[in-house]
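Peer 1: got a predicted structure plus its sequence, pasted below:
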Amino acid sequence: MTPTKTRTGFNSHAILLITASAGCWGFGTVISKEVLATVPPLTVLAVQLSTSIVVLWLLAVWQGHVARLRQHPWLTWIKLATPGIFEPGLSYGFGLIGLSLSSASQAALIGATEPVFILGLAWLLFRESISLKLLMLSALAMMGVMLTVGSQPANGGQILLGNLWILLGTFCAAFYVLLSRRAVADHDPLILSALQQTIGLVCIVLFSWKFGVGFQFSSTIPIQIWLMAALSGIVQYALAFWLYLSAIRLIPVSIAAQFLSLIPVFGVGGAYLFLGERLTLIQGMGMTITIAAVSQISRSQSSPE
C-alpha cells in the first residue's frame, strides 16, 4: 500500500497512532521534569536516548529490519539517520535545558506550537495542500494553547529563557518531521527511529564535549531516579517516535501535526496529577478548546473527500 493511496481518506488506525504518540510525549515530559530535579539535563537526555536506542535496535534485529537494511550502502544509512540531528539531537537538547528552567506545563504547552511550524513548512517546502477549514481549526487549537500559556503567572527572566530554549527546540522538531516525511514511505518506522536516535545521541555527546559540559553519573542519586529516566526514554523516545513515524505513513503531516496539540492535554494533566502543578480554570478552558478543535479535525477526515 503506497502513502498516496492511504493519504486520500480517513484512517482510524493512523488517528489512534498519532494520539498515542501525543500521549507518550506529554506524559514523558512529566516524568522528565521529575528526574530533572535531581539529574542535569544532558545526563537525563543521554540516559533516555541510550535506553530508547537499545530497545529500538533489539526490536529492529528481532523483526529482521537490520538484515534488510544491510543490503543498502552505508550512504543510505547516513541519509536515513540525518533527521536525528534535529530531533532528538537539537530538539531535545534545547528542550531539556529549557525544561530545567521552566515547568512541565509550560514545556508541554509551548511544544504545542509545533503543528503551526509543521503546517507552514509543509506548505512552503512541499506545497502540501492545506484547506481553509484546517487552517481555522489549527488556529482554534492554538487559541486553546495560548489561553493556557497566558494563564501562567510570570516567574521572572529564568522562566522566559527556559521557554525560549523550548521554543527553539520545538522548531527543530518541526523541521525533523518534514525531513522524515519521505523516508517513511520506503522504510519501516522502527528502523528509522533507531537510526535517527542513534545519530541524535552522537550529536548530544559531541555537544557536551564541544562546550565542556560533561555527563554527571553520581552514585548518590537514588536508583529509582535512574529507572524513571530509563522509563521516560522508552515512553518519550522509543514509543513516541515509532508511533508518530508510523502515523505519517498513512496521513499527511499537515493533518498529523494537528494532533500534537493534544500534548498539552496529557502534559498539563499529568503535571497536575503527579507533580502538583497548579491547574487554573483558564487552563481547563484552553484544554477543552484544543480537544474540541482536534476532534473536529478527526471528524472532518472521516467525511468523504
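Peer 2: That came through fine.

Peer 1: from now on I want contacts and neighbour counts done on CA atoms only, so please keep to that.
Peer 2: OK.

Peer 1: okay, buried residues for stretch 146-159 please.
Peer 2: By neighbour count on 16 or more other Cα atoms under 10 Å, the buried set for stretch 146-159 is M146, L147, T148, V149, I159.

Peer 1: the residues you listed: which two are farthest apart?
Peer 2: L147 and I159 (17.7 Å; Cα to Cα).

Peer 1: second structure follows, compare the two:
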Amino acid sequence: MKKTIIALSYAFCWGVGVTLTKIALSEIAPTTLLIIQLSASVGFLVTACYLQNRQFPCSWHQLQQGIAGIFEPALAYMVSIFGVQLTTASNATLIGSSEVILTILFAAIFLGEKLTPIKVLLASISFLGIVLLMLQDTAGANQASLTGDLLVLLGTLFAVVYVLLSKKQISTVDPLQLTSSQQLVGLIATVSGFGILSVVNPNYEISAIGISWPFWLLAIGSGIMQYALAFLLYLIALQNLPVSHAAFYIALIPVFGVVSAIVILGEQLSLAQSIGGGLVIASSYCAHRLKPA
C-alpha cells in the first residue's frame, strides 16, 4: 500500500505541476521559468539535506553521484522546451507519453528486467489511453514540425537514460541526497546551456524583469512540486519497484494533468478523454498487480 501511495504521489506532483506550469507560462518565458523552478527545487532540497544531515550535498563526490541530472532535468527539459516551440502541444504530449514503452524496453535491455507479453499489452493500452486523453487537443492542431517532434523524442530518451542511471544508484544512495545532487547538477548544466544560447541568440536570455509576485510564487511552488517532490518520490519508489513497474505510474501524469486543468482552469472533459483516462488507470492498476520478475 505504501509503495502505491508513493507512486501515485509522484504522478500527482508531475501532473498538477504541468498544469501550474501552463498557467505560469502565460507571463514567464519558458527558459526563465525553467531556471526559476529548478532554483526553487534545489533550494528546497538542499535545505532538506542540511536539516537531515547538517551538511550540504555540494562535495565533489556528491556532484559526481548526481551526474544523471545532466540528462534529466537538464537535457530532457531543455531539449523539450525547444521541441514544444516547434511542434504542437498535443504532439509533444503524445511523443512524451512514449516514455512508458521506451522505459520498459530499455529496462529489459540494460537492466535485465523481464519483458513479458502482459507488460507490452498494458503499455500499449496505456499509450492508447493517453492518445484519447489528448484527442481534443490533437483535433485542434493543424501544424507540426518534424524537427520539433524529434527534439521532444530526444528529450524523452534523455529522461529514460536518467531513469536507468538512477535505478543503478538508488540501492546504495539516500534518495534525498541523490535527488539534491542530481537537481544541483541539472541546474548548473541548464544555466550553462542557456547562458551559451543567450550569447548566440539574445531571444534565449534569462530575464525575470516584469514578473509579478503571484507568478513568482506560482513558479517557485510549481518548481518545488514538479521537480523537488516529484523526483524525490520517484527515486524512493525506485528503491522498491522495478523500473518497468514504476513506468506505468508515469502514464498517470496526463490523467492528473487533465483533472487538475478541469479543477483549476475550468476545462471540460470529453467522452474520449474519459475513456482514455479510464484505460490509463486500468492499465496502471493491472501493472501494480503484477509480481516483480
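Peer 2: Perfect, I can see it now. Quick caveat, the model's predicted, so the values are computed rather than measured.

Peer 1: restricted to helices, list the buried residues of stretch 146-159 of structure 1.
Peer 2: M146, L147, T148, V149, I159 (DSSP state H).

Peer 1: quick one: map the third one onto structure 2.
Peer 2: When you say that, I think you mean T148 of structure 1. In structure 2, T148 of structure 1 lines up with L133, judged by TM-score structural alignment.

Peer 1: look up how far Q158 of structure 1 lies from the residue in structure 1 that I67 of structure 2 lines up against.
Peer 2: Matched by TM-score structural alignment, I67 of structure 2 corresponds to T82 in structure 1. Distance, T82 of structure 1 to Q158 of structure 1, using Cα to Cα, to the nearest Å: 32 Å.

Peer 1: kindly report the same for I248 of structure 1.
Peer 2: 36 Å.

Peer 1: ok, now how distant is the residue in structure 2 sticking out farthest from the centre from S90 of structure 2?
Peer 2: The outermost residue of structure 2 relative to its centre, with distances by Cα atoms, centre = their mean, is R54 at 29.0 Å. Distance from R54 of structure 2 to S90 of structure 2, counting by Cα to Cα: 44 Å.

Peer 1: next: L146 of structure 2.
Peer 2: From L146 of structure 2 to S90 of structure 2 the distance is 14 Å (Cα to Cα).

Peer 1: one more: Q239 of structure 2?
Peer 2: Taking Cα to Cα, one finds Q239 of structure 2 at 32 Å from S90 of structure 2.

Peer 1: swap in S166 of structure 2?
Peer 2: 28 Å.

Peer 1: swap in I104 of structure 2?
Peer 2: Distance of I104 of structure 2 to S90 of structure 2, given as Cα to Cα: 23 Å.

Peer 1: Q85 of structure 2 against T147, yeah?
Peer 2: No - with contact defined as Cα atoms under 8 Å, Q85 of structure 2 does not count as touching T147 (10.3 Å).

Peer 1: who has more neighbours out of L146 and S90 of structure 2?
Peer 2: S90 (21 against 12; other Cα atoms under 10 Å).

Peer 1: from F44 of structure 2, how far out is that one?
Peer 2: 31 Å.

Peer 1: what does T190 of structure 2 give?
Peer 2: For T190 of structure 2, the distance to F44 of structure 2 - Cα to Cα - is 18 Å.

Peer 1: about what we covered before: you'd agree the match of I67 of structure 2 is up against T198?
Peer 2: No - applying Cα under 8 Å as the test, T82 of structure 1 and T198 come out as separate, 9.9 Å apart.

Peer 1: the two: who's more crowded?
Peer 2: Ranked by neighbour count (other Cα under 10 Å), T82 of structure 1 and T198 place T198 first, with 24 against 19.

Peer 1: quick one: the more buried one and I53 touch, right?
Peer 2: Yes - using Cα under 8 Å, T198 of structure 1 is in contact with I53, at 6.4 Å.

Peer 1: in contact with A230 of structure 2, which residues?
Peer 2: S9, Y10, A11, C13, W14 (Cα atoms under 8 Å, 6 or more residues apart in numbering).

Peer 1: so what corresponds to it in structure 1?
Peer 2: Looks like A230 of structure 2 aligns to A240 there (TM-score structural alignment).

Peer 1: quick one: map I101 of structure 2 onto structure 1.
Peer 2: By TM-score structural alignment, I101 of structure 2 lines up with V116.

Peer 1: who touches its match in this structure?
Peer 2: V116 of structure 1 touches S138, counting by Cα under 8 Å, 6+ apart.

Peer 1: separation between the residue mapped onto L250 of structure 1 from structure 2 and T4 of structure 2?
Peer 2: With TM-score structural alignment as the criterion, L250 of structure 1 lines up with N240 in structure 2. If you measure N240 of structure 2 against T4 of structure 2 using Cα to Cα, the figure is 11 Å.

Peer 1: which stretches of the stretch 201-305 of structure 1 form helices?
Peer 2: Ranges of helices in the stretch 201-305 of structure 1, per DSSP state H, counting those that start in this stretch, are 223-233, 240-247, 253-256, 263-270, 281-302.

Peer 1: and S193 of structure 1, which of the ones you listed is closest to it?
Peer 2: For S193 of structure 1, the closest of the helices of the stretch 201-305 of structure 1 is helix 240-247, at 6.1 Å, according to Cα to Cα.

Peer 1: with structure 2 overlaid, how far apart is the closest one on average?
Peer 2: Average distance, helix 240-247 of structure 1 versus aligned residues of structure 2 after superposition (mean Cα distance after the TM-score superposition for structure 1): 0.2 Å.
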